[in-house]
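Trainee: Everything below, folded, please.
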Amino acid sequence: MALFRRSTPEPAPSLAGQPDAEDKPDRLRRHASEAVTTINRASGELPTYSCVQALHLVDLLTEVIDLSDTRALDIHAAITVRRTLSEYLPDTIAAFRKIPATARHEARPSGRTPVTALEESLSAMQQAARETLLAAQNHDVDALMTQGAFLTTKFSRSDLDL
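Mentor: Here you go, the predicted model:
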């Protein structure tokens, strides 16, 4: 009767909790370098303030990446860094560059100009980067506090000692 059984493929091993190759620090640093190159190439078309904002954003995200020198990044932090550097920032710059230079300062029906929209988008990404950096730093502080509490409990005298 084995002739009529359908073979079922083995389920793929679960990769939950394992970092994606794209989220490893060396790859994230490469994304940061590529983002700086993108910003520099677009600098002639971007408003000066927006270039500064974009470079500051990369600096913030690089600080997050640098935290991985002591311990692996939280998966949420790694994904935020990767996607901001490889998708959100380059896509925002590319979208702005597609707008004719003559239309970049013209108010749209919303009352905002493309320059204003670019600055707001970069500000939003900066805020997310700051929050990610703070969360990663707080995770390190929380880990240190937990370790300190453990060591205090472990090596302090117990009330049961005679």
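Trainee: Could you use CA atoms for every contact and neighbour count after this?
Mentor: OK.
Trainee: For Thr102, give me its contacts.
Mentor: Thr102 makes contact with no residue under the criterion C-alpha atoms under 8 Å, 6 or more residues apart in numbering.
Trainee: Name the single longest helix found in the protein.
Mentor: Assignment by DSSP state H gives helix 114-155 as the longest helix of the chain.
Trainee: Summarise which helices and strands that helix is packed against.
Mentor: Here helix 114-155 touches helix 48-66, helix 75-83, helix 89-98, going by 3 or more C-alpha pairs under 8 Å, 6 or more residues apart in numbering; DSSP states H and E.
Trainee: I'd like the structure of this one too, to check against the first:
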Amino acid sequence: MTEITDKVERAIARFDRVTQQIDQRGGPAQEAARRERQRLNADFGRRFKRVGVAVLLISILTIVVGLVIPIGMFGFLAAVGLAVGVAAVLGLTPSQPRCIAGPATDLPNGEMVQRFDSYLYRTRGALPAPAQAQLDGISAALPSLKQVLERVETLDPNAQDARRLMSIHLPGLIERYMRVPASFRNERDGEDKTVDERLTEGLAAGRTALADISERLARADVAALETQGRFITTRYGDSGPQVPVPDKGGNGAIIDS
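Mentor: Take a look at the predicted model:
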């Protein structure tokens, strides 16, 4: 009987792994992976530019020195070696830190959203499936949140709330979860909730809060557009703007322009 139970549990575990892999091929997880690849490609581009600038500067310096003082073959080889060494160091050094850590609190709004998106992508695999679903929901909403946050000041109250969630509260929740030993994650607390359930509940609350912030900022843009549209319609309606034109008696009369 025990052997049959073990086989069933192994089959269920294999099914869970397969379904998880299928889920990751599409939807928010795939979009998050695509954005992460874009960030990596952008980082490689920045490295290539740094290498090109460094090699160019070394080449110019070598030419200038060679015009003043003959450097000979050994000097030329030394310059080539220096260029290769500098290119190797700059090419292998990421332009941004790639460690799994939450975004810094002093980043601009748009960059903070990108760093937070990368952080979620890199920590997703260490979380249980219900928490991953909440992370996918947060990740799917980040592109629109980035679009609205980039247009507001850092000190905007809504932006401040979003920044605290992305740089402090949500990364802190995930990091505290990771510090809990796996053997303790199924224990229930005073409210009969496990560590996994607490994590999922916290992520769900953060997801809702970020969605509310994004909606408030978007509605503010809609209201501003509505106000501007009403002003233009009132000022420049179908009859066009009306301007005063002097009549024959010298009095001002309003006529359509």
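Trainee: And the TM-score between these chains?
Mentor: TM-score of the superposed chains, computed with TM-score structural alignment, normalised by the length of the first structure, equals 0.72; 138 aligned residues with a C-alpha RMSD of 2.6 Å.
Trainee: on that earlier part again, closest one to Val141 of the first structure among the helices and strands packed on helix 114-155 of the first structure?
Mentor: The closest of these to Val141 of the first structure is helix 48-66. By C-alpha to C-alpha, the value is 14.3 Å.
Trainee: which bit of the second structure covers that closest one?
Mentor: Per TM-score structural alignment, the counterpart of helix 48-66 of the first structure in the second structure is residues 129-147.
Trainee: Could you list the buried residues of that stretch?
Mentor: Neighbour counts over stretch 129-147 of the second structure (16 or more other C-alpha atoms under 10 Å) mark 130-143, 145-146 as buried.
Trainee: give me the element Val243 of the second structure is part of.
Mentor: Counting by DSSP states H and E, the element that carries Val243 of the second structure is strand 242-246.
Trainee: Report the next helix or strand after that strand in sequence order.
Mentor: Next helix or strand after strand 242-246 of the second structure toward the C-terminus (DSSP H and E): strand 252-256.
Trainee: same for that following strand, what does it pack against?
Mentor: By 3+ C-alpha pairs under 8 Å, 6+ apart, strand 252-256 of the second structure packs against strand 242-246.
Trainee: what's next to the strand it packs on, contact-wise?
Mentor: Identification of contacts with strand 242-246 of the second structure by C-alpha under 8 Å, 6+ apart yields 252-257.
Trainee: Farthest pair within the residues you listed?
Mentor: Gly252 and Ser257 (14.0 Å).
Trainee: quick one: Ala87 of the second structure and Arg47 touch, right?
Mentor: No - with contact defined as C-alpha atoms under 8 Å, Ala87 of the second structure does not count as touching Arg47 (9.2 Å).
Trainee: which bit of the second structure covers the longest helix of the first structure?
Mentor: Residue span in the second structure matched to helix 114-155 of the first structure, by TM-score structural alignment: 195-236.
Trainee: and that stretch, how far from the chain's centre?
Mentor: Offset of stretch 195-236 of the second structure from its chain centre (C-alpha atoms, centre = their mean, to the nearest Å): 18 Å.
Trainee: one step back: the strand holding Val243 of the second structure versus helix 195-235: what angle between them?
Mentor: Angle of strand 242-246 of the second structure versus helix 195-235, following axes from the mean of the first three to the mean of the last three C-alpha atoms, to 10 degrees, is 20 degrees.
Trainee: how far does strand 242-246 of the second structure sit from the chain's center?
Mentor: Distance, stretch centre to chain centre, for strand 242-246 of the second structure: 54 Å (C-alpha atoms, centre = their mean).
Trainee: Also stretch 84-97 of the first structure?
Mentor: Taking C-alpha atoms, centre = their mean, one finds stretch 84-97 of the first structure lying 14 Å from the centre of the chain it belongs to.
Trainee: Need the contact partners of that stretch.
Mentor: If you take C-alpha under 8 Å, 6+ apart as the criterion, stretch 84-97 of the first structure is touched by 31-32, 35, 38-39, 42, 45-46, 54, 58, 114, 118, 121-122, 125.
Trainee: The same query, at a cut-off of 10 Å, please.
Mentor: With contact meaning C-alpha atoms under 10 Å, 6 or more residues apart in numbering, stretch 84-97 of the first structure is reached by 28-36, 38-39, 42-43, 45-46, 50-51, 54, 57-58, 61-62, 78-83, 104, 114-115, 117-118, 121-122, 125-126, 128-129.
Trainee: Please consider this matter closed, and thank you.
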